[in-house]
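Q: the following block contains a protein sequence and its predicted model.
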Amino acid sequence: MRKLSLAMKREERSFWVFIAPWFIGFICFTGGPILASLLLSFTEYNVISSPKFAGISNYSTLFGDRLFYKSLSVTLYYSVMAVPFTVVTSLIIATLLNNKIKGQSLLRTLYYAPSIISGVAVSFLWSWLLNPQFGVVNSVLYDWFGIQGPGWFTSPDTVVPSMVLMQLTASGSTMVIFLAALQSLPKDLYEAASLEGASAFVKFRKITVPLISPVILFNTIISMIGSLQIFTEAYVITKGGPDWNSYFYVYYLFDTAFKQFRMGYASAQAWILFLLIFALTLVSLWGSKKFVHYEYDSK
């Protein structure tokens, strides 16, 4: 085995010194709690008394819990609507902002800015905009078009679509990733397509979408993970209502852990969510093989 030179040893020590804060933080604040939650999922633990081993009773109880299936179905319903909406609208807006227009930088900043604001503040803003009595949206619909607006967050039929609509101010990061991908595309392909008489739509469908398909896949998976973890909107605006129609999975987990103090049961819920996200991510990666094209793919 070749011995390391003095400079290489010094570089190795520097590496471990610089990575130590992240490594310690990961163990203490991420890796440790993850392992602890796995162990607690096999116990009965109410924070006050010591954990008591309960085997797989938390998991067996969970699969017989009606609220588990209700919260899971509501979350999946939201995810099915929110993921395509977020990805498509972000891609459209990124495409528009990629064009050279006056005030381009300002428009990019204005669209991205809401995504860095607290989710609680954004939720309060939308609850005011979509208030059925005095909200701006319903006032505009009635005063300008004579249309009586829906109940939005107060109606079982519109509460989830209303929360999907909130993604308009939460998808700035997704838009920025798309924008970076669009700006890296080779211009000569578009020039050649223009010489062939291709329309803007054809160039978008035949050139843009295939070239940024890995980015589309990445944003789709990230949006899916985020949608399955929705919590703030329901906690601030609806408290899980009306009629349990916004009682999302993480909201149920929060109730179990911090209102009922059933930490073992909540840990089991968390691991079921992890396994669901992991499985859906694997399915997405497997199903994307025919549609995602990478630069290094063989011809």
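A: Structure received. Residues are numbered from 1 along each chain as shown.
Q: rest of the way, CA atoms for contacts and neighbours
A: Fine.
Q: in the host helix or strand of Ser123, what's buried?
A: Using DSSP states H and E, Ser123 maps to helix 119-129. The neighbour-count check on helix 119-129 (16 or more other Cα atoms under 10 Å) flags 119, 122-123, 126-128 as buried.
Q: what is the burial count for Phe213?
A: Careful, residue 213 is Ser; it's not Phe. Counted with other Cα atoms under 10 Å, residues neighbouring Ser213 total 17.
Q: just Leu253 next, same as before
A: Applying other Cα under 10 Å, we find 23 residues neighbouring Leu253.
Q: pretty sure it contacts Trp271?
A: No: with contact defined as Cα atoms under 8 Å, Leu253 and Trp271 do not form a contacting pair (10.8 Å).
Q: from the buried residues of helix 119-129, pick the one nearest Ala181.
A: The shortest approach to Ala181 among the buried residues of helix 119-129 belongs to Gly119, at 26.5 Å (Cα to Cα).
Q: please report how far Ser246 lies from Ile237.
A: Applying Cα to Cα, to the nearest Å, the value for Ser246 to Ile237 is 10 Å.
Q: of the two, who's got more company?
A: With neighbours defined as other Cα under 10 Å, Ser246 and Ile237 compare such that Ser246 has more, 28 against 19.
Q: how close does the nearest residue to the more buried one once chain neighbours are set aside sit to Leu179?
A: What sits nearest to Ser246 in space, not counting adjacent residues and going by Cα to Cα, 6 or more residues apart in numbering, is Gly240, at 4.6 Å. Distance of Gly240 to Leu179, computed by Cα to Cα: 35 Å.
Q: and for Val159?
A: When distance is defined by Cα to Cα, Val159 is 31 Å away from Leu179.
Q: same check on Thr281?
A: To Leu179, Thr281 is 24 Å away according to Cα to Cα.
Q: between those two, which one's more packed in?
A: Regarding Thr281 and Leu179, a neighbour count based on other Cα under 10 Å identifies Leu179 as having more, with 21 against 17.
Q: from Ala170, how far off is the more buried one?
A: Separation of Leu179 from Ala170 (Cα to Cα) stands at 16 Å.
Q: ok, now Ala121?
A: As judged by Cα to Cα, Ala121 and Ala170 stand 12 Å apart.
Q: want to compare, so here's the second one:
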Amino acid sequence: MKRKFRSEKTGYLFILPWFIGLLIFTIGPMIFSLILSFSKWDIITGIDSIQFVGLENFVNIFHDELFYQSLKVTFIFALVSVPLYQIIAILVAMLLNMRTRGMKFFRLIFFMPSVIPAVAVSMMWLMILNPEYGILNRALDLFGIIGPAWLQDPDYALSALMVMGIWGVGNTIIIYLSGLQGVPEELYEAADLDGAGVVKRFLNITVPMISPTIFFNLIMGIIGGFQYFTQAFVMTNGGPLNSTLFYNLFLYNKAFVSYEMGYASALSWILFGIIMVFTLIVIRSSSAWVYYNGDDEKD
């Protein structure tokens, strides 16, 4: 018993720094923001100036037109970009999984954009999407196509941000690549003997075998899609005409531009609830489409 207690004590001591960090930097701020969501505070004055207002912040939020506009923009972006990025990442990962000379170099090329800081990427794409001297519109001119004013046009600004996001799916590609490399070659060989084509092999072997990877990337994609902020903040700041006013950008403006910290805290908890609902939907549905290696043994 003494040896077991001593071993457990050592383990607890090792995780103590992490646990303290969790309390100070995660749980503590979450509790404080929950308190602020029922209060008014301008963040400039001291904590003593916090005024409890009950549900007033939440009532005001649901009467705010910009709240619904930010929800609309964020939902459109998430519903389009998350499936689009997953499909592109899977297809590219399948190409990178081919046994060809120099493939490690191509894997590096596709992965590198994902490690570049988001602000640097945003500044680069501001130049690419510039309607006057941007290389995208100049490339379109070669085919006789007049390029739009991408980020200055409310009809194209959100789509431009979605297209830009394709450039940075390297992390997702690498995760799919690791999942593909775990698919047994024997399954493909058996499918070849049965005369299965490329599409059948993909749908009946590849997709089920990498379904846990799809599940993970889908969850992370949903969370990332609803928390989209940096690119919109740097490139459009919500414009033009609020066409790129993402939820997190709206929250930021309320907290650090209007100094309505209570209002912003209420917004953050609403976002937490939205992400939680969509995440739980995916998790609850996973039993119908996610396959694990041990499932056959359990059956």
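A: Looks like it came in fine. These numbers come from a predicted model, not from an experiment.
Q: report the TM-score for the pair.
A: Scored against TM-score structural alignment, normalised by the length of structure 1, the superposed chains reach a TM-score of 0.95; 294 aligned residues with a Cα RMSD of 1.3 Å.
Q: just the buried positions in whichever helix in structure 2 runs longest, please.
A: Taking DSSP state H as the criterion, structure 2 has its longest helix at helix 65-96. Going by neighbour count (16+ other Cα under 10 Å), the buried part of helix 65-96 of structure 2 is 66-67, 69-75, 77-78, 81-82, 85-86, 89-90, 92-94, 96.
Q: check which helices and strands the next helix or strand after it sits against.
A: Counting by DSSP H and E, the element after helix 65-96 of structure 2 in chain order, helix or strand, is helix 103-111. On a contact count with 3 or more Cα pairs under 8 Å, 6 or more residues apart in numbering; DSSP states H and E, helix 103-111 of structure 2 meets helix 65-96, helix 170-180.
Q: centroid residue for structure 1?
A: For structure 1, the residue nearest the mean C-alpha position is Gly226 (2.1 Å; Cα atoms, centre = their mean).
Q: now do the contacts for the aligned partner of Gly11 of structure 2 in structure 1.
A: Matched to structure 1 by TM-score structural alignment, Gly11 of structure 2 sits across from Phe15. Phe15 of structure 1 makes no contacts at all, as judged by Cα atoms under 8 Å, 6 or more residues apart in numbering.
Q: give the aligned range of stretch 218-225 of structure 2 in structure 1.
A: Structural correspondence for stretch 218-225 of structure 2: residues 220-227 of structure 1, per TM-score structural alignment.
Q: what comes into contact with that stretch?
A: Stretch 220-227 of structure 1 is contacted from outside by 75, 78-79, 82-84, 86-87, 277, 281, 284, using Cα under 8 Å, 6+ apart.
Q: buried set for it?
A: Using 16+ other Cα under 10 Å as the burial criterion, the residues of stretch 220-227 of structure 1 that qualify are 220-221, 223-225, 227.
Q: and which of the residues you listed is nearest to Ile34 of structure 1?
A: Nearest to Ile34 of structure 1 among those: Ile225, at 17.3 Å, using Cα to Cα.
Q: want to throw the helices and strands packed on helix 103-111 of structure 2 into a markdown table with distance to Ile214 of structure 2?
A: Converted to a markdown table, those look like this (distance: least, Cα to Cα, whole Å):
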| stretch | distance to Ile214 of structure 2 |
| --- | --- |
| helix 65-96 | 8 |
| helix 170-180 | 8 |
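Q: Met30 of structure 2 matches what in structure 1?
A: Match for Met30 of structure 2 (TM-score structural alignment): Ile34.
Q: any idea how far Asn98 of structure 1 is from the alignment partner in structure 1 of Gly179 of structure 2?
A: Here Gly179 of structure 2 is matched to Ala181 in structure 1, going by TM-score structural alignment. Taking Cα to Cα as the measure, Ala181 of structure 1 falls 10 Å from Asn98 of structure 1.
Q: hang on, Gly238 of structure 2 is in a strand, isn't it?
A: No: counting by DSSP: H, G, I helix; E, B strand; the rest coil, Gly238 of structure 2 is not found in a strand; it is coil.
Q: alignment lookup: it to structure 1.
A: Aligned by TM-score structural alignment, Gly238 of structure 2 pairs with Gly240 of structure 1.
Q: with Leu158 of structure 2 instead?
A: Checking TM-score structural alignment: Leu158 of structure 2 goes with Val160.
Q: what's in contact with whichever helix or strand its match is part of?
A: Using DSSP H and E, Val160 of structure 1 sits in helix 159-165. Residues outside helix 159-165 of structure 1 that contact it (Cα under 8 Å, 6+ apart): 78, 81-82, 85, 152-153, 233, 242, 245-246.
Q: residues contacting the residue lying closest to Ser114 of structure 2 once chain neighbours are set aside?
A: Spatial nearest neighbour of Ser114 of structure 2, excluding adjacent residues (Cα to Cα, 6+ apart): Gly168 at 4.7 Å. The contact partners of Gly168 of structure 2, taken as Cα under 8 Å, 6+ apart, are 111, 113-114.
Q: at 10 Å what do you get?
A: Gly168 of structure 2 sits next to 85, 110-116, 118, 121 when contact means Cα atoms under 10 Å, 6 or more residues apart in numbering.
Q: number of residues surrounding the residue lying closest to Ala268 of structure 1 once chain neighbours are set aside?
A: In this structure, Ala268 of structure 1 finds its nearest non-sequential neighbour in Ser41, 4.5 Å apart by Cα to Cα, 6+ apart. Ser41 of structure 1 is flanked by 25 other residues according to other Cα under 10 Å.
Q: my guess is Ser41 of structure 1 contacts Tyr59, does it?
A: Yes: using Cα atoms under 10 Å, Ser41 of structure 1 and Tyr59 qualify as a contacting pair, with a distance of 8.0 Å.
Q: what touches both of those two?
A: Here Ser41 of structure 1 and Tyr59 have 264-265, 267-269, 271 as joint contacts, going by Cα under 10 Å, 6+ apart.
Q: for these, which one is nearest Lys290 of structure 1?
A: Taking Cα to Cα as the measure, Lys290 of structure 1 lies nearest Trp271 of the shared contacts of Ser41 and Tyr59 of structure 1, at 30.7 Å.
Q: residue in structure 2 matching the closest one?
A: Applying TM-score structural alignment, one finds that Trp271 of structure 1 aligns to Trp269 in structure 2.
Q: circling back to that earlier point, contacts for the helix holding Ser123 of structure 1, please.
A: Residues outside helix 119-129 of structure 1 that contact it (Cα under 10 Å, 6+ apart) are 114-116, 131, 134-139, 152-153, 162-163, 165-166, 169-170, 231-238.
Q: return the members of these classed as buried.
A: Burial by neighbour count, 16+ other Cα under 10 Å: within the contacts of helix 119-129 of structure 1 this picks out 114-115, 131, 137-139, 152-153, 162-163, 165-166, 169-170, 231-238.
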